[in-house]
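> next come a sequence and a model predicted from it.
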Amino acid sequence: MEKKDPYASLRIKEFNIFLLVRFLLVFGWSMQFIVIEWQVYSITKDPLSLGIIGLMEIIPAFTMALFAGHIVDQKEKRNLLAICIAAFSLISLGLFLLTTESVLSNWSTNTILYAIYALVFFGGFLRSFFGPTIFSLVALIVPKNIYQNAATWSTSTWKTASVSGALSGGFLISWIGVDMTLCLVFVLVMFSLAFTFLINKKPILNKKIGEPMKQSLKAGLEFVFKNKVILGVLTLDMIAVLFGGTVAILSIFAQDVLKVGSEGFGILNASISMGSIITMFITTYIPINTKTGIKMLISVFVFGLSIIGFGLSSIFWVSILALFISGAADGISMVIRQTILQIKTPDDMRGRVASVNSMFVGSSNELGAFESGLAAKLIGPVAAVVFGGTMTLLTVITTGIINPTLRKLDLTKDLEAHEKLE
């Protein structure tokens, strides 16, 4: 194989446009989520109202996932993404209007709250379409021989936008207010919609257009559950997210265990994100096509160890280092997972496989937060984190033993085959 080019996918104009569209969307979405959580708690002063926000989003996202995957595999991807962004712009506009002074002074608190919940619910519905559409579109923009490189840059863009969006949301609330921050989100979404049309329409590679939905969904699920590599990767990531959800209880560690206050809380959060972002960029220079399965298992194992280290630490800088390593290991596993899914998924099933992926991983984020909170209440925060890390290690060891197909996975031949076809 030729020497690896870390900027291979960035030399494709349409992929750069795609990254810009994705950055604007995720930046806006992350900022919007932070602002809405702030606004809802400000008007209710009820912690349960924050939990309801997550519930309103995850219910439609989870229940609609397979249906969305079927639709994505049947439709042209560029236009479908544009439709999703246009619908998201309506949500952003609605949330902006709900936070204006005229609405706040004339509408009752419950009316505003229920309207916000309704828009968040609609956003969860759209979320079920965004993931499969973006996953499928990437495969139509870049050649298969640089899927790993494209997955790295795409995932890095998503993570960077997510972190910077959340940080910006917090600052902008105090600088320009909640309503104007949400207005800015609407503007960003409209820009992303405009840039989307700079991407050309893509061919529909599904040869079974018009296939009955029941048959289509059954075929997608059967493919995932019969493919030991894909099922193993999704299971690993799901368990890591489910039991390694330390983010949900970081505030407890900052206040009661490490006693570092709000500033320390911010540093702990940032250390995870920085580890993830830096490592994802580094992976553009490091090949993961050789011994891919082993590298995936090792990265999740290191993630579990670092979570245990964080749970046992009572020294601030050690905790920061442990979380940085956890973010770094998580970043590597994310890139490897996306690469495996892109290479091992047939073109006509990308939407459905991405939907199953979102059901595995997406729902685990919310369930993981619930598990961490419940465990912290029952056995204490330190024991809860150590338990989560231990469960992650046991899952890696078990997967490595019972799934030799994943353990022995090597993508070298797959990528070489794709290079010959290009």
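Yep, that arrived.
> contacts and neighbour counts: CA atoms only from here.
Noted.
> what's the end-to-end length of stretch 399-407?
Start-to-end span of stretch 399-407 (Cα to Cα, to the nearest Å) is 8 Å.
> three-state assignment of I286?
Judged by DSSP: H, G, I helix; E, B strand; the rest coil, the three-state class of I286 is coil.
> from V103, how far off is it?
I286 sits 53 Å away from V103 when distances are taken as Cα to Cα.
> then A150?
Distance from A150 to V103, by Cα to Cα: 44 Å.
> higher neighbour count, those two?
A150 (29 against 13; other Cα atoms under 10 Å).
> ok, the more buried one touching L140?
No. Counting by Cα atoms under 8 Å, no contact exists between A150 and L140, whose distance comes to 11.3 Å.
> what's stretch 28-36 in contact with?
92, 161-163, 165-170, 173, 178, 181-182, 185-186, 188-189 (Cα atoms under 8 Å, 6 or more residues apart in numbering).
> so which of the residues you listed belong to helices?
92, 161-163, 165-170, 173, 178, 181-182, 185-186, 188-189 (DSSP state H).
> ChimeraX command for the buried members of those residues?
Buried residues within those, as defined by 16 or more other Cα atoms under 10 Å, are selected in ChimeraX through the command that follows:
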select :92,161,162,163,165,166,167,168,169,170,173,178,181,182,185,186,188,189
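> look up how far V233 lies from the nearest residue to L297 once chain neighbours are set aside.
For L297, ignoring the flanking residues on the chain, the nearest one in space by Cα to Cα, 6 or more residues apart in numbering is V396 at 6.1 Å. From V396 across to V233, the span is 10 Å (Cα to Cα).
> comparison target below:
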Amino acid sequence: MRLWVARLLGTAAAQMLMVTLGWHMYERTGSAWDLGLVGLAQFAPALVLALWAGHVVDHSDRGRVVALCLATQAAVAAVLAVATLAPSLPGGAAHARWDSRTLLLALSVVLGAVRAFQMPAQQALTPLLVPAWLLPRAMAFSSAGQQAAIIGGPALGGLLFVAGLGTVYLSCTLLFGLGVALMLRLGWRHRPAAREPVTWRTLLAGVDFIWHRKVVLGAVSLDLFAVLLGGAVALLPIYAKDILHVGPWGLGLLRSAPAVGALVMSVLLTRTPLERRVGRHLLVAVGVFGLSMLVFGLSTQFWLSLAALAVSGAADMVNVVIRQTLVQLETPDAMRGRVSAVNSIFIGASNQLGEFESGATAALLGPVGSVVLGGLGTIAVALAWVRLFPGLAARDRMVEPRQG
């Protein structure tokens, strides 16, 4: 339970930090391109470090890896708090700006590097705590907690905006610190695999594993292209400020709306897990995700935008539970860190690189054109994957006997 609470606190803090960092950058520069750069700055180090991170996770105590990652994020939040508050403190130069564009991008790089280790470590811990037949429910329950944190984090951040950016960053530091304390107090410890030399063969073992299992490859690549094209998180500050005219509080609600839909869906999946036609459910869910983003892109009504984002979150939760369960069930424990690291590359590419793609296309086509084009692209990807990965489309049960 401490692991679950620690992840909840860390996720809430991370969401508060990211929504605040995005607003901070847009308020500082007013540039959609810079919003995209925040995503790119997080994705690049995650991509470079992912394979090595997977090797480290498989040969280290995964709980301590997560604790170190949370502690580093606490330090980043503390630096941002100091940079924001220092000029207004007694003795500070009121006209000075410590929160420069360069600092925001540099700290985004640090966050990306940290998540290269945190994501595979967290993903590889859960299957060790529950039997295989309970894993789909456990994944849904874990996701429910994550989504509750994703809802609460941005919403709380939006409320704390009233007291200023520095207050939000200080709150993030506190939540990360509590998460570290809980992770360090875990009574159970992971026994890492025996040390082996770092070679290209060991680093690329996760890539080779996924490549030869087409159902898993299809599931993770589907998520990559769907969220890469259909995600609009980076553009939410623009929608909140310039299109829907709802300000920081509205930005917090917009950022939380997908998590509301995801939370509802994760609770449903915990009570009634998907047992049949999981491949078809996965592809339909991605198509619904693309359609909801199309509605969001064209909407000028705040309530409709919230509803569309909530539907997108519910559809994405079906994708998340099926994909993560397939990956974890078909991976031996000794390789879960490396396989999860490859999976995190796909997730990072779809999220952080997707933010850069959204910012870049918005700079060319405007925010509405960017989101609409992405939604159409996501629908096209779902249709294409039916032909490209027929084994995934035909997958019936989540847990099937291993062939050969």
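That came in fine, so what should we check first? A quick note: this is a predicted structure, and the numbers were derived from the prediction, not measured.
> picking that back up, surely the residue nearest to L297 of structure 1 meets M238?
No. Contact status for V396 of structure 1 versus M238: not in contact, 11.5 Å apart, counting by Cα under 8 Å.
> show me the contacts for A140 of structure 2.
Applying Cα under 8 Å, 6+ apart, one finds that A140 of structure 2 lies in contact with 266-267, 269-270, 321.
> just the buried ones among those residues, please.
Among the contacts of A140 of structure 2, those scoring as buried are 266-267, 269-270, 321 (criterion: 16+ other Cα under 10 Å).
> out of those residues, which is nearest to A205 of structure 2?
Minimum distance to A205 of structure 2 across those is 23.7 Å, recorded for V321 (Cα to Cα).
> so what does the closest one match up with in structure 1?
Aligning on TM-score structural alignment places V321 of structure 2 opposite V335 in structure 1.
> cool, and S60 of structure 2?
Checking TM-score structural alignment: S60 of structure 2 goes with K75.
> helix or strand: which one has the nearest residue in space to that match that is not next to it in sequence?
Computed as Cα to Cα, 6+ apart, the closest residue to K75 of structure 1 that is not its neighbour in sequence is I204, at 6.6 Å. Mapping I204 of structure 1 onto the secondary structure by DSSP states H and E places it in no helix or strand at all.
> what sits against I204 of structure 1?
73-77.
> turn those residues into JSON lines, including secondary structure.
As requested, the contacts of I204 of structure 1 are arranged in JSON lines below (three-state DSSP):
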{"residue": "D73", "secondary structure": "helix"}
{"residue": "Q74", "secondary structure": "helix"}
{"residue": "K75", "secondary structure": "coil"}
{"residue": "E76", "secondary structure": "coil"}
{"residue": "K77", "secondary structure": "helix"}
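> identify, from the residues you listed, the entry nearest to G389 of structure 1.
Of all those, D73 has the smallest distance to G389 of structure 1: 36.6 Å, by Cα to Cα.
> excluding its backbone neighbours, what's nearest that closest one?
Nearest non-adjacent residue to D73 of structure 1 (Cα to Cα, 6+ apart): G351, at 5.1 Å.
> pull the contacting residues for the one you found.
68-73, 132-133, 135-136.
> now with 7 Å?
69-70, 72-73, 132-133, 136 (Cα atoms under 7 Å, 6 or more residues apart in numbering).
> can you flag which of the residues you listed belong to helices?
Using DSSP H, these in helices are 69-70, 72-73, 132-133, 136.
> re earlier: give the burial count for the residue nearest to L297 of structure 1, as a bare number.
For V396 of structure 1, the count of nearby residues is 25 (other Cα under 10 Å).
> likewise P47 of structure 1?
Every residue meeting other Cα under 10 Å relative to P47 of structure 1 is counted, giving 11.
> and what of the one 3 residues further on?
Counted by other Cα under 10 Å, the residues lying close to L50 of structure 1 total 17.
> just give me the mean distance for the helix or strand containing N343 of structure 2 relative to structure 1.
The secondary structure element spanning N343 of structure 2 is helix 336-348 (assigned by DSSP H and E). Once fitted to structure 1, helix 336-348 of structure 2 is off its aligned match by 1.4 Å on average (mean Cα distance after the TM-score superposition for structure 1).
> cool, stretch 169-178 of structure 2 as well?
Aligned to structure 1 and superposed, stretch 169-178 of structure 2 gives a mean residue distance of 2.1 Å (mean Cα distance after the TM-score superposition for structure 1).
> if anything else comes up later, I'll come back, but that's it for now.
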